[in-house]
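*Asks:* this one's structure only:
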């Protein structure tokens, strides 16, 4: 969580992290605790794109279209990463992955569906921690590429 807070402040974000009363392992659980639409939850999902880490910050309102993601990044196959791969790529465990605060920059796609919400909530490195942002800010924070990735 400290690495996420540091990354936020380095990018001019106030760095406010909200600690939820209990872990939020799903977008629905996070949305319920934050009293926001499930689509406003920015899930940070790590995939393997031909063996390389790919971060997709997806709206909690839908699933990621893996074929579309593969086409967008120009690889043959994108698949869900194993927990060990996620930890190695992000320094964070599955269930608490943030879109920032990783040991090295990751190729990132940010779901354009998040632009439908004036504010979105992203993980802050722990299963019970989130930070408030906007779609535009997430694209800037992650150095990512806006993309329609949902099914």
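*Replies:* It's in. Being a predicted model, the structure only gives us computed values, none of them experimental.
*Asks:* can we go C-alpha only for contacts and neighbour counts from here?
*Replies:* Noted.
*Asks:* Let me know the helix or strand that the most centrally placed residue in the chain is in.
*Replies:* Against the mean C-alpha coordinate of the chain, by Cα atoms, centre = their mean, the closest residue is residue 44 at 2.1 Å. Secondary structure assignment for residue 44, by DSSP states H and E: strand 41-49.
*Asks:* and after that strand, which helix or strand comes next?
*Replies:* strand 52-59.
*Asks:* Touching, the residue nearest to the centre of the chain and residue 121? I think so.
*Replies:* No: between residue 44 and residue 121 there is no contact under Cα atoms under 8 Å: 10.5 Å.
*Asks:* Could you pull out the helices in this structure for me?
*Replies:* Under the criterion DSSP state H, the chain contains helices at 2-10, 27-34, 66-73, 83-90, 135-142.
*Asks:* got another, please set it beside the one above:
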């Protein structure tokens, strides 16, 4: 039983990468090919790029906020060394950038990476940043509530598709760190 409507056609990630146009961004496709065990149950599906933003997608597909996970990129510096992390949190929450994430990065101040920089450094499109295929050197912090979900929808590296996968699969990604209270509930 999928959280997606029955009318949505999904594709295994290997097939999604080969479709024309591809349903996965380049870094996502490369990582999916290298980590098949962790992503064996992940499926990609095409969307209208205008629905790439979380609220629009949830409304169009009737998804609850707990079924959608956002990947936001934060950074801070310590002794001149930049530290970057992708934080994966449920849409019903927001990343606790100034407390929990900042402490995990061990920096004095953490902030969101600029959109231009996140896009350029990740090789992914804004609105489609995905925890699969992140650049080396970036930490992958996943709020524990995300991995508790039976299924979640995440970005695919492009705005024209999304990925649905079991929440626990994200914890199996290389470099994944599951963190309690990485996010706070939206009031």
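*Replies:* Ah, there it is. In this text the structure is predicted, and so the values were computed from the model without any measurement.
*Asks:* what's the spacing between the alignment partner in the second structure of residue 113 of the first structure and residue 167 of the second structure?
*Replies:* Residue pairing (TM-score structural alignment): residue 113 of the first structure is matched to residue 145 of the second structure. Distance, residue 145 of the second structure to residue 167 of the second structure, using Cα to Cα, to the nearest Å: 9 Å.
*Asks:* Which position in the second structure pairs with residue 61 of the first structure?
*Replies:* Taking TM-score structural alignment, residue 61 of the first structure has residue 92 as its aligned residue in the second structure.
*Asks:* Then residue 77 of the first structure?
*Replies:* Under TM-score structural alignment, residue 77 of the first structure pairs with residue 109 in the second structure.
*Asks:* From residue 178 of the second structure, how far out is its match?
*Replies:* On the measure of Cα to Cα, residue 109 of the second structure and residue 178 of the second structure end up 22 Å apart.
*Asks:* likewise residue 77 of the second structure?
*Replies:* Taking Cα to Cα, one finds residue 77 of the second structure at 22 Å from residue 178 of the second structure.
*Asks:* related to what we said a few turns ago, count residues in the vicinity of the nearest residue to the match of residue 77 of the first structure once chain neighbours are set aside, would you?
*Replies:* Leaving aside its sequence neighbours, residue 109 of the second structure sits nearest to residue 76 (Cα to Cα, 6 or more residues apart in numbering; 5.8 Å). Residue 76 of the second structure sits with 21 neighbouring residues when counted by other Cα atoms under 10 Å.
*Asks:* List the residues that contact residue 28 of the second structure.
*Replies:* By Cα atoms under 8 Å, 6 or more residues apart in numbering, the contact list for residue 28 of the second structure reads 130, 132-134, 156-157.
*Asks:* I should have written residue 154 of the second structure there, sorry.
*Replies:* Contacts of residue 154 of the second structure (Cα under 8 Å, 6+ apart): 68-71, 128, 130, 162-164.
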